[in-house]
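*Asks:* Below are the sequence and a predicted model for it; my questions follow.
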Amino acid sequence: MDDSDTVAIIAEDLESSDSSKVCFCFKVPQNKRSPPCSCPFSVTVEPVMFLSTFSIALQMPLYTQYLWDRISEDVGYNGTKGGGCNASTVQDPLQKEVETLTAHWSLYINLGGFVVGLIMVTLLGSWSDHAGRRLVLIIPSLGLAVQATVYLIVMYLKLPVFWFLIGRICSGLSGDFNAILAGCFAYVADTSARGSRTFRVAILEACLGLAGMFASIIGGQWRRAQGYINPFWLVLATNLATALYAYLFVPETVTPDPEAKLLSTRHHQAVYRLYASEAPQGRRTKLWLYTLCFFLVVSVHFGCSDLYVLYELSAPLCWGPELIGYGSAAKHLAYLTSLMGLRAMQCCLEDSWVALVGLTSNIVGLIVFSVANTTTLMFTGYGLCFLFMASTPVLRSKLSKLVDPSEQGALFASVACVEGLCSLVSNGVFNSLYPATLHFMKGFPFIFGAVILFIPAGIIGGLGCQEKKESRENREGSGIS
C-alpha cells in the first residue's frame, strides 16, 4: 500500500477502561482526488483554520473602529482624536450618538451577511458529503477575499458605510467563515477516533485562539502606525493563501460524486432526517438539547465579543488601538489556555464536567466585565475567562458521537447553520441591548450573557448525570449476563 493512499490515525481512547493506543488505518479509494502537492508536516486542515481565523480576527476590531471613526467624522465628534474621550461620569451626547449609530450599523451589516450565509452554509456543509470537503474550504475563502476587496474599495474611495453590506453579502453567498468551520470540523470527524475527538476538536479551536491572538496584537499596532488600508491588504492576501493551501495540500476524505448538485433539496432533507429520527432510542432528544446548549453558549460568545471594542473605546476606559489589540489578544489567548485546561481536566473529569468548568469561567469573567471601569479590572475579566472555550469542543464532540460516520457532514452542516443563527441572534440582541441600556448600566449586556449561560450549564449537568447512570447500568447489566 502506497503512503499517499494510507491515512493513519493514532489516538488514545479516553473512553476505554485501559490506556492503550489504537491505530486506525484505512485505504483511501483511488477515485478520490489527491492534492497537487503533499504537505511536509503532519497537519491537514489546521492551517486553513489558522489562516481564516487570522483574517477574521485582524479585520473585525479594525472594521468596528473604522465604523466608529467614519460615523464620528459624520456627526462631528472628535473625543477619541483630540485629548482622549471624556472619562467623566457625564455621558457626552455626541459620544452616545456615535456609540448607538456604530452598534446599529454593525447590526445591519452583519444581519445582511448572516441571513445569506445561514442559507448557504447548510447547502455547502451537507453538499461536502458528496462533493468533497476541499471545495467547502476553498469557496468560502474566495468569498472572504471578495469581501476584503469591497472593504478596501470603500476605504480608498470613502464610500458610505452602506457599501460594507455589499461585501458581507458577497461573503455570505460563499458560505462565509461558518462554512470553513463546518468543513474543518467535519474533516476532523472523518479522521479521528471517538476517544480522541474532543481533544482534536479542541486543537482546531486552539487554532482559532492562536490566530486571533497574533492578529489582535498586529492589528492594533499596525492600525496605529499606518491606518486601516494596509492591514486589509493583508486580510485579502491571507484569504487567497487559505484557498491556495486548501487546493494544494489538503487531502480529500470523501469520494467526490461527479453528479452531486449544490442546489438540491436533498441537503436540507438530510439535516431534517438527522434531527427527526429517534433511532437509536433517545438520540433525538440529546441532539436537540446539546444543540440548544451550543446555540446559547456560542450566542453569548458572539454577542459579547461584538461589544468588547465598543465598551473599551468609550468612557470610562477610553482605550486606544494598542490597548484594544492587547485586550483582543488576551481574549484569544483563552483558546490556548482552554485547550491545556481541557487536556488536564480530561485526566480526572468526564467531558460534561469539563464543559461545566468552562461555563463557570465564562460566567465569572462576564460579571467582572460588567463592572469594569479601569484597565486593570478589564484585564482581570479576561484572565478569569481563561477556560471559557472548554465547553464548545465538548459540545461539538458530543454531537458528533451521537451520529453515524455517514452523517457527519449533515451534522456539521446543521451545527454551522446554528452558528450562523447564533451570529444573527446575538448581533440582533446584544447590539440592540447595548445602546438601550447605556443610560442605567453600561455593562448590562455582559450580566445578561452570564445569566443565559446558566441554562446550558443546567442541561449539560443533567445530561451528564443521566449518561453516567446509563453507563453504570450497562456495566452492571453486562456483569449479570
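*Replies:* Structure's in. What do you need? Residues are numbered from 1 along each chain as shown.

*Asks:* CA only for contacts and neighbour counts going forward, please
*Replies:* Will do.

*Asks:* Does anything pack onto the longest helix seen in the chain? Which helices or strands?
*Replies:* As assigned by DSSP state H, the longest helix anywhere in the chain is helix 93-131. Helix 93-131 makes packing contacts with helix 46-75, helix 133-157, helix 163-173, helix 176-190, helix 266-276, helix 408-436 when contacts are defined by 3 or more Cα pairs under 8 Å, 6 or more residues apart in numbering; DSSP states H and E.

*Asks:* residues near the closest residue to Val150 other than its chain neighbours, how many?
*Replies:* Nearest residue to Val150 in three dimensions, chain neighbours excluded: Gly167, at 5.3 Å (Cα to Cα, 6 or more residues apart in numbering). Residue crowding around Gly167 was assessed by other Cα atoms under 10 Å; the count is 24.

*Asks:* ok, Gly167 touching Ile153?
*Replies:* No: under the criterion of Cα atoms under 8 Å, Gly167 is not in contact with Ile153, lying 10.0 Å apart.

*Asks:* and Phe24, that one's in a helix?
*Replies:* No: assigned with DSSP: H, G, I helix; E, B strand; the rest coil, Phe24 falls outside any helix and is strand.

*Asks:* mind checking how far it is from Ala11?
*Replies:* Here the criterion is Cα to Cα, to the nearest Å. By it, Phe24 lies 8 Å from Ala11.

*Asks:* More neighbours: which of these two?
*Replies:* For Phe24 and Ala11, the more surrounded residue by other Cα under 10 Å is Ala11, and the numbers stand at 19 against 13.

*Asks:* name the element that one belongs to?
*Replies:* Under the criterion DSSP states H and E, the helix or strand holding Ala11 is strand 6-12.

*Asks:* Who are the packing partners of that strand?
*Replies:* For strand 6-12, the helices and strands in contact under the criterion 3+ Cα pairs under 8 Å, 6+ apart are strand 21-27.

*Asks:* what residues does the strand it packs on touch?
*Replies:* In this structure, residues lying in contact with strand 21-27 by Cα atoms under 8 Å, 6 or more residues apart in numbering are 5-13, 193.

*Asks:* related to what we said a few turns ago, and the longest helix of the chain, how far out from the chain middle?
*Replies:* Per Cα atoms, centre = their mean, to the nearest Å, the displacement of helix 93-131 from the mean C-alpha position of its chain is 13 Å.

*Asks:* Mind listing what's buried along it?
*Replies:* Along helix 93-131, these residues count as buried under the neighbour rule (16 or more other Cα atoms under 10 Å): 95, 97-131.

*Asks:* second one coming, line it up with the first:
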Amino acid sequence: MKRIFLVEPLVALYAFAVFLTFPLSQQYVYRRFWVEVTGTPYPISDNTSRCMENINTNSSSSSNDSIYHEAVQRLAARFSTYTVIASTIPSLIVTLLLVTYSDRGGRKIAIIMPLIGSLIYTLGLLTVSYFELNIYLLILVSFSSSLFGGLGTFLGGVFAYIADLTKGDREKTLRMGGVETMIGLTSGVAAICTGYFLKAAGFNWPFLTSAILQFFNLLYAVFVLKETVTAAPTDSDLLNGSPRRSGGKQIFYGVYDMFTRASRRARKILVLLTIVFISFAIAYIGALPLVTLYELNKPLCWNEILIGYGSALSTTAFITSFLGLTVFTCCRVPQLVIVVLGILSAMSGLILLAFAKTTLLMFMVRGPMLLAMMPFPVLRAMLSKIVSKSEQGALFAAISFLENVTTNVATAVFNSIYSATLEWYPGFPFLLAAGLCTIPLLFVGLVSRIGVDVAEEVLVQEAVEKEEEDEDLVEGQGS
C-alpha cells in the first residue's frame, strides 16, 4: 500500500469522532446523576428550554426542581474534576515521553498511541452506557485511556509532523492554522449531529459510531500515513554538539538540550512565548468545559438539540480564526498583533458569556469569540522557528506537557469555582477567565519590547555559523 504525507484526514476524523462523544458524555453523566438524585427519569422536552415546563407550576414544585438542578450541577462538576485529576498525570508523562521520543523514533508513535487510548475510552463509555454500570467506572476508564496519551499527545505529534514538512514562516503558520481549522470544522459538524443522534437513538449508538470511526482512523495512521523521521540519530550527531545517549536518556534530555543550546536571547524569547501560550490556554481553554453545564442550568435549561447547535456555533471560531489568520498573514500584519487580536476576542466573548441569561444572547456571545483561536497556531509557528528541525518533537512535547498540566488543573479549578459560586453567580468563572487573559497580554508586551525580528536575525546567523562549523569538522575528520 502506498503511503502518503497527509495528516489532515487523520485529524479531521479524529476530531469528528471525539467531539461526537464529548458533549454526549457530559450529558450522560448529568442524566445519570439526575436519576440518582431525584429517583425519576430525566425530563425530555421538545421545547427550546426545559425551564418552560416549570411555568405555571406551584412554587413548591419549582423550588424542589431548583434544588435538584443545583445538586446535580454540583455532582456533575465534581465528577468532571475527579475525571480530570485521574487522567492528567499519566497523560502528561506519556505526552512528554512519546512526543520527545518522536525526534528519535518517528512521529507516528506519538499519533498512533493516543488514537488507541481514545478508542479505549469510547469503548468504555459504550460499555458503561449499554450495561448501565456504575457511573464512577468512567473515572477508571479515563485513567486507563490516558496511559496511551491524550489530545495533547496527538496534537503534539501532529504539529511536529507538520513542522517536518513545512518551510518558511507563512507556510508553517497557515498549515498549523489549517489543522486547527480542520478540528473546528469537523467538531462543529459532530456537535450538530450529537443532539439529533441522541434524540433519535439514545447514547449507545453515537458511542458505537464513534468507536467504529476511531478504529478506521487507527488503520489509516498505521498503514497509510508515511513517517517523516526516517532514521534515528547517528554518530554524525556528535558533530553538532548532541551527545549520543540511550533512548531513555534522550527522551528526558531532549527538552533540556533544546533550551541549553539556544542563545540567551533565543532562550528568553522561547520562555516568554511559552508563557503567553500557556497563560492564554489556562484562561480560555480552562473555562470552556463549563459552558455545557452553564447551558443545562437555569435560566437556560437547554435541551440536547440546543446544546448541539451551541457547540457547533462555538467551533466556527476555528474557521473564522483561520480566515482571519490568512487575511492578516497575507497583509503582513505582525504576528504579535495577531496574537493580541485573538486574546481580545476571547476576553470580550467570555465577559458577555458571564451575563448571558437568554437563548438568543447565549448564541450571540459566540460572535465576539470568532477570532479567539488565532493565537494558538501563530504562537506554535513562532516557537517552531526558534528551534532546529531535530528538536521539533522536544519543543511540541514541552508545549503539550505544559498545556495539558495547566489546562487540566485550570479545568479542575474552574469546576470547583463553578460549584462554589453556583448559588450566587454561575457566570463568575467566565469573568475570572476574562481577567486572566490580561496575563498573556502583558507577556506579549514584553516579547514586543525585546524585539522578535531582531531575535530571529540572530538565530538565523547562529544557524549559519553552526552549519559552517559542522562542515569544517566533517572535513577535518575526513582528512
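*Replies:* Now that the structure is in, tell me what you want to look at. Keep in mind the model is a prediction, meaning the values are calculated, not measured.

*Asks:* Now for Phe24 and Ala11 of structure 1: what residues contact both?
*Replies:* Residues touching both Phe24 of structure 1 and Ala11 (Cα under 8 Å, 6+ apart) are Ala193.

*Asks:* What is the burial count for the nearest residue to Phe5 of structure 2 once chain neighbours are set aside?
*Replies:* The shortest distance from Phe5 of structure 2 to any non-neighbouring residue, by Cα to Cα, 6+ apart, is to Lys226 (5.3 Å). Look at Lys226 of structure 2: counted by other Cα under 10 Å, it has 18 neighbours.

*Asks:* Lys226 of structure 2 matches what in structure 1?
*Replies:* Alignment note (TM-score structural alignment): Lys226 of structure 2 maps to Pro251 of structure 1.

*Asks:* Also Arg264 of structure 2?
*Replies:* Across the two structures, Arg264 of structure 2 finds its equivalent in Gln281 of structure 1, going by TM-score structural alignment.

*Asks:* From Glu473 of structure 1, how far off is that match?
*Replies:* Distance of Gln281 of structure 1 to Glu473 of structure 1, given as Cα to Cα: 16 Å.

*Asks:* picking that back up, the match of Arg264 of structure 2 should be in a strand, yeah?
*Replies:* No: assessed with three-state DSSP, Gln281 of structure 1 is coil; it does not lie in a strand.

*Asks:* Pull up the gap between it and Gly195 of structure 1, please.
*Replies:* Counting by Cα to Cα, the separation of Gln281 of structure 1 from Gly195 of structure 1 is 22 Å.

*Asks:* So between these two, which is more surrounded?
*Replies:* Neighbours were tallied for Gln281 of structure 1 and for Gly195 using other Cα under 10 Å; the higher tally belongs to Gly195 (16 against 9).

*Asks:* what about that one, which SS state?
*Replies:* Under three-state DSSP, Gly195 of structure 1 falls in the coil class.

*Asks:* pretty sure Phe318 of structure 2 contacts Glu180?
*Replies:* Yes: Phe318 of structure 2 lies in contact with Glu180 (Cα under 8 Å); the separation is 6.3 Å.

*Asks:* on that earlier part again, didn't the residue nearest to Phe5 of structure 2 look like it was pressed against Gly106?
*Replies:* No: because the distance of 10.1 Å does not satisfy Cα under 8 Å, Lys226 of structure 2 is recorded as not touching Gly106.

*Asks:* sorry, back to before: so who does the residue nearest to Phe5 of structure 2 touch?
*Replies:* If you count contacts by Cα under 8 Å, 6+ apart, Lys226 of structure 2 has them with 3-6.

*Asks:* try 7 Å this time
*Replies:* For Lys226 of structure 2, the set of contacting residues under the criterion of Cα atoms under 7 Å, 6 or more residues apart in numbering consists of 3-5.

*Asks:* now these as a markdown table including secondary structure?
*Replies:* As requested, the contacts of Lys226 of structure 2 are arranged in a markdown table below (three-state DSSP):
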| residue | secondary structure |
| --- | --- |
| Arg3 | coil |
| Ile4 | strand |
| Phe5 | coil |
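
*Asks:* Which of those are still contacts in structure 1?
*Replies:* Among the contacts of Lys226 of structure 2, none have aligned partners that also touch in structure 1, counting by both residues aligned by TM-score structural alignment, their matches' Cα atoms under 7 Å.

*Asks:* Save those as TSV, and put in neighbour count too.
*Replies:* As requested, those are exported to TSV (neighbours: other Cα atoms under 10 Å):
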residue	neighbour count
Arg3	13
Ile4	11
Phe5	13
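
*Asks:* Structure 2: matching residues for the one helix or strand Ala206 of structure 1 maps to?
*Replies:* Assessed by DSSP H and E, Ala206 of structure 1 sits inside helix 197-226. Counting by TM-score structural alignment, helix 197-226 of structure 1 pairs with residues 172-201 of structure 2.

*Asks:* compared with structure 1, how much does the matching stretch deviate?
*Replies:* Relative to structure 1, and after both are superposed, stretch 172-201 of structure 2 has an average distance of 0.9 Å to its aligned residues, where the measure is mean Cα distance after the TM-score superposition for structure 1.

*Asks:* How far off centre is that stretch?
*Replies:* Using Cα atoms, centre = their mean, the distance from the centre of stretch 172-201 of structure 2 to the centre of the chain it belongs to is 13 Å.

*Asks:* buried ones in it?
*Replies:* Judged by neighbour count (16+ other Cα under 10 Å), stretch 172-201 of structure 2 contains these buried residues: 172-195, 197-198.

*Asks:* tally of neighbours for the counterpart of Ala372 of structure 1 in structure 2?
*Replies:* For Ala372 of structure 1, the aligned position in structure 2 is occupied by Ala356, per TM-score structural alignment. Applying the criterion other Cα under 10 Å, we find 20 residues in the vicinity of Ala356 of structure 2.

*Asks:* Ala356 of structure 2 reaches Met362, doesn't it?
*Replies:* Yes: counting by Cα atoms under 7 Å, Met362 is a contact partner of Ala356 of structure 2 at 5.3 Å.
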